[in-house]
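*Asks:* I'll drop the sequence and a predicted model, then ask my questions.
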Amino acid sequence: MDITIYHNARCGTSRNTLAAIRGAGHEPQVVDYLAHPPSREQLREMIAAAGLGVRDAIRGKEAVYAELGLDGVDDEALLDAMVAHPILINRPFVVTPKGVRLCRPFERVHEIL
């Protein structure tokens, strides 16, 4: 199965999701999204495919969120901020032929394996 995980090795949820994928017998493509963030359009598509709103996919507790004054801005401004500052992208997103999930909690990955 073709699986991609947008991964942050410093995040416990992301590490647990990766371990669950491997535990199910799959070796995913691991994308360090902080170093190689998805494009704006890829991000928009993943969020929509996961059934989320853009605000659901942003890490509102990151310091840069407050620094940029992102409360109350529209989805386009949020997407711009997420591409410019990938630490704002909630994690981990997992993409499989069966769908896309923001795997918080990590067990959500089982829905698409």
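*Replies:* Received it, and whenever you're ready, just let me know what you need. Because the structure is a prediction, the values reported are computed rather than measured.
*Asks:* okay, CA-based contacts and neighbour counts for the rest of this
*Replies:* Fine.
*Asks:* list the contacts of the spatially closest residue to Leu88 that is not a sequence neighbour.
*Replies:* Leaving out its chain neighbours, the residue that sits closest to Leu88 by C-alpha to C-alpha, 6 or more residues apart in numbering is Arg59, at 4.9 Å. Applying C-alpha atoms under 8 Å, 6 or more residues apart in numbering, we find Arg59 in contact with 65, 87-90.
*Asks:* now Ala50
*Replies:* 99-102.
*Asks:* got those residues as CSV, with secondary structure and distance to Glu45 columns?
*Replies:* Below are these laid out as CSV (DSSP: H, G, I helix; E, B strand; the rest coil; distance: C-alpha to C-alpha, whole Å):
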residue, secondary structure, distance to Glu45
Gly99, strand, 11
Val100, strand, 9
Arg101, strand, 12
Leu102, strand, 12
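*Asks:* next up, a structure to set beside the first:
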Amino acid sequence: MKATIWHNPACGTSRKTLAILEEAPGLAVTVVEYLKAPPSAEKLAQLYRDAGITPQQGLRLRGTDAEERGLPAASDAEVLAAMAADPKLIERPLVETGKGVRLCRPQEIVREIL
């Protein structure tokens, strides 16, 4: 099975999630450092749809200016465009496998899609 993690190496939760993925037998892991290679608004929309959450639920509030910009109350399209333009607004880590997508906070949630 394959897994893709949208990862921030400076984030403890993201590092712990990556460790779980790397320990899973038979799993081929692709690591995307999303701050360097941000996903498109379309890819984010697909990830959140597949995870069963809204873009607003995938919005990182801590350490960002998302609230000052009014993003928690903005439309899906506005939130997705803001995330694509400024990837620090993306809550992490997001993991996608053949079994689904999860926003892995806490990191143990990743086990649901392994």
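*Replies:* Sure thing, it's come through. What you are looking at is a predicted structure, and each value in this text was computed from that prediction instead of being measured.
*Asks:* now the TM-score, please.
*Replies:* The TM-score (TM-score structural alignment, normalised by the length of structure 1) is 0.93; 113 aligned residues with a C-alpha RMSD of 1.2 Å.
*Asks:* which residues of structure 2 fall in helices?
*Replies:* 12-23, 41-51, 76-85 (DSSP state H).
*Asks:* buried set for stretch 68-84 of structure 1?
*Replies:* Across stretch 68-84 of structure 1, burial judged by 16 or more other C-alpha atoms under 10 Å covers 70, 78-79, 81-83.
*Asks:* just the endpoints, please. Distance across that stretch?
*Replies:* 11 Å (C-alpha to C-alpha, to the nearest Å).
*Asks:* redo the helices of structure 2 as a markdown table? Include distance to Glu112 of structure 2.
*Replies:* Formatted as a markdown table, the helices of structure 2 follow (distance: least, C-alpha to C-alpha, whole Å):
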| stretch | distance to Glu112 of structure 2 |
| --- | --- |
| helix 12-23 | 12 |
| helix 41-51 | 11 |
| helix 76-85 | 25 |
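*Asks:* closest one to Ile109 of structure 2 among those helices?
*Replies:* helix 12-23 (8.7 Å; C-alpha to C-alpha).
*Asks:* what comes up buried for that closest one?
*Replies:* Per 16+ other C-alpha under 10 Å, helix 12-23 of structure 2 contains these buried residues: 13-18, 21.
*Asks:* that older thread, closest to Glu33 of structure 2 out of the helices of structure 2?
*Replies:* Of all those, helix 12-23 comes closest under C-alpha to C-alpha, at 10.5 Å.
*Asks:* give me the mean deviation of the closest one from structure 1.
*Replies:* Mean deviation of helix 12-23 of structure 2 from its aligned counterpart in structure 1 after superposition (mean C-alpha distance after the TM-score superposition for structure 1): 0.5 Å.
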